[in-house]
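Visitor: Sequence first, predicted coordinates after that:
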Amino acid sequence: MHIEGEGTVTAGEERTRTASIRDVARAADVSYQTVSRVLNGHPSIRPATKQRVLDAMAELRYRPNQAARALVTSRSRTLGVVLGSRGEYGPTSSLAALEDAARERGYWVTSAYISDTRPETIRAAVEHLRRQSVEGLIVHAPQVRVFDVLAELDVDVPYLGLHSAERGIAEIAEDQVHGARLITEHLISLGHVEILHVAGPQDWIEAESRMRGYLHALSDADLPTRPPILGDWTGDFGYRAAMELSRRLDFTAVFAANDAMALGLLHGFRDAGLDLPRQLSVVGFDDIPLARHGWPPLTTVHQNFTGLGERAVRALLDAIGAPAAEGEDMPVEASDVVPRVVVRESTAPAPLRAR
């Protein structure tokens, strides 16, 4: 029978059990408290001692037990992300950006996808992440009702919504409004006065923010507004909407709330026989990689997902009280984060008859 902390690790034993912190201490000829200090980045350890411990870890293939360390230090170095959608470019890019930003601060990210917004589904996702001893949560579930359920759950770790102004980062939520305003103003600058909006699904925070930006731009220009068409973020919806809208054509421009629907609109309007963009301009939001390959290439709003991820992780770690990383006193430049319009060939001056 093996008693933890007794004896030495032989080659045969390495194949049957993993090394412990005491094995590392013996191999490095230091106390196990010194090994613990090395693992936790304690500044009092001399460089030569630290290197001896690291060499012993490498030789013994020692891997720290994160769960045990979390019990002792109350720091799991792990953040949780609640995902309300996946597969699309925006959520996938946001998650990658969050993971990259967290790694820069020495944190890992674990995620839980919710397939619906029933309270029991959200509760199960949060409980799963809490079992991983996450220190905080980023909620990338853009439906408003998700935050209503979270408020009722009384979550016991700091959390924020990636695009929620009420329980998140107001600047990020405002970026959505600002980007939609910019793309609508681009159409107005081209002489368009009858501009339709194909929105995202009802109750989605991003969809509501982008609709607000569109309406603000029209109001500021004293232009007429129309009821939005509620879409589902997919190219298939955009295509079907275009086939239906092409029967009346009492507008000269369409702002789709994301690029997938915008590309579907381009496809549908072309199949309906329209000359784009001479007869009709179409714009999107997100600047997905395929946007530049649409026909015509799509004018859209570019989002800096890397900057958004960095801003969100910093805000959450500040709420947790995690120590700042080296060189982190340098703020993320606002100009590197705010959305910007990328003009391509899907927009043109409004037809003369419409001016």
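Guide: Received the coordinates, thanks.

Visitor: going forward, measure contacts and count neighbours with C-alpha atoms only.
Guide: OK.

Visitor: Show me the contact partners of the helix or strand containing residue 208.
Guide: Using DSSP states H and E, residue 208 sits in helix 205-220. Helix 205-220 has contacts (C-alpha atoms under 8 Å, 6 or more residues apart in numbering) with 142-144, 163-164, 173-174, 176-182, 184-185, 197, 199-202, 224-225, 257.

Visitor: Is there a quick PyMOL command that grabs whichever of those residues are buried?
Guide: In PyMOL syntax, the buried subset of the contacts of helix 205-220 is picked out as below (16 or more other C-alpha atoms under 10 Å):
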select buried, resi 142+143+144+163+164+173+174+176+177+178+179+180+181+182+184+185+197+199+200+201+257
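
Visitor: Point out the ones among the contacts of helix 205-220 that are inside helices.
Guide: 144, 173-174, 176-182, 184-185 (DSSP state H).

Visitor: Name the nearest of the residues you listed relative to residue 314.
Guide: Nearest to residue 314 among these, counting by C-alpha to C-alpha, is residue 173 at 15.8 Å.

Visitor: Check it against this one:
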Amino acid sequence: MTERSAPIRRPTIKEVARLAGVSHQTVSRYLKSRQGLRPATLERIDGAVEKLGYRPNLMARSMRTRRTGRLAVVMPLNTFNHARLLAGALAAAHEAGHVVEVVSVEGSTATRTERVLELTHAGQVDGVLSLTPMTAGFEEALPKGAAVVVSPDFDDGMRSIGELTDASPVSELMERLAALGHRRFLHVAGDQEFASARARKAAYLEAIERLGLESVGVAEGDWSGESGVEAIRQMDPDRLATAVIAANDVVASGVLRGARDRGLDVPGDLSVTGWDDNELCRFLPPSLTTVRINWEGAGRNAVRRLIKAVGGPELEPWSGPVAQVIWRESTAPPRRHPASAPGGRR
């Protein structure tokens, strides 16, 4: 005869209140919205929730409110890796007591819109977040009370638009490099179909003009490492740059390889910067100076809007700079004049 294990007992809201030293009404209020509660109270309840592993009882809430406790995030099937964006979105949803289904849809905007409408009419989720635009007038086909939030951060191909294309870190990179003594620059651009690539190119050209620097050109890249290798290979040996602003980290890795092939030392002969803060950047020889985008924050704020739309608790928004420069070993003062660098002797 097999023994049945006892069911795992869920901690209750009263146990959270007792451990935090507050009333259960205060914890209930906390679960609906953090606003209006004192920081010390929030800290105690946060600690109690974490220690007890408390999670709202979704089944009981569903019976009481006719809500499922489930949300859907819809995105294109073929897109760039946005794992950090989804991580931020899922963390915010779980914080509010929701589970999330990520739905990848192949096809056009119309196809994705149709899938969103199917999800809302099926009633199996409380709300839908679409990471890409919907067809015009889709709201007219929504069932009454349906909650659909469309992210303003991406275009139809889930390429960054709006705030996520902020290229001001390019200016910060170039100002710092100029202060270190760099005067001759090269930009290896990204695919110009992307608003972010166009913004970084424009910021580079603006900084060249504003700071009185010399540009040896803008190499038209395609986000690939090969475009970085080719850009260095094509540099005029009589006008070698001492600093390269690469459109992303993959391009920058190609620049590092191209520099090695030409006998250029990084950062002695050539300082190199990237964009994205790929995990591997810290382990390259040398580690790469780059720009980190707070994808987790963007994902949190997107789901926060959806949770508010479905009547969930008011979560703390992520706030802070969208992009942050991470300075590492690949940037340093130029060791010599570019004309005397390997391959650049006159």
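Guide: In hand now; what should we look at? Treat the numbers as computed from the prediction; the structure is a model and nothing was measured.

Visitor: circling back to that earlier point, turn the ones in helices among the contacts of helix 205-220 of the first structure into a markdown table, columns for distance to residue 322 of the first structure.
Guide: Formatted as a markdown table, these follow (distance: C-alpha to C-alpha, whole Å):
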| residue | distance to residue 322 of the first structure |
| --- | --- |
| 144 | 28 |
| 173 | 24 |
| 174 | 26 |
| 176 | 28 |
| 177 | 31 |
| 178 | 31 |
| 179 | 32 |
| 180 | 34 |
| 181 | 36 |
| 182 | 36 |
| 184 | 40 |
| 185 | 41 |
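
Visitor: show me where the second structure has helices.
Guide: Assigned by DSSP H, the second structure shows helices spanning 13-20, 24-32, 39-52, 58-65, 83-95, 109-122, 168-180, 195-211, 225-233, 249-261, 295-309.

Visitor: for the ones you listed, which one sits closest to residue 326 of the second structure?
Guide: Evaluated over the helices of the second structure, closeness to residue 326 of the second structure peaks at helix 168-180, with 9.7 Å, by C-alpha to C-alpha.

Visitor: ok so, going back, buried residues, the helix holding residue 208 of the first structure. List them.
Guide: The neighbour-count check on helix 205-220 of the first structure (16+ other C-alpha under 10 Å) flags 205-218 as buried.

Visitor: got it, and stretch 250-270 of the second structure?
Guide: For stretch 250-270 of the second structure, by 16+ other C-alpha under 10 Å, it's 250-259, 264-270.

Visitor: just stretch 245-263 of the first structure next, same as before
Guide: 245-246, 251-263.

Visitor: what does stretch 295-312 of the first structure give?
Guide: The neighbour-count check on stretch 295-312 of the first structure (16+ other C-alpha under 10 Å) flags 296-312 as buried.

Visitor: Quick one: map residue 262 of the second structure onto the first structure.
Guide: Here residue 262 of the second structure is matched to residue 272 in the first structure, going by TM-score structural alignment.

Visitor: and stretch 178-188 of the first structure, which stretch of the second structure?
Guide: Counting by TM-score structural alignment, stretch 178-188 of the first structure corresponds to 168-178 in the second structure.

Visitor: Show residues contacting the matching stretch.
Guide: Under C-alpha under 8 Å, 6+ apart, the answer for stretch 168-178 of the second structure is 200, 203-204, 207, 211, 213, 243, 245, 273, 291, 323-325, 331-333.
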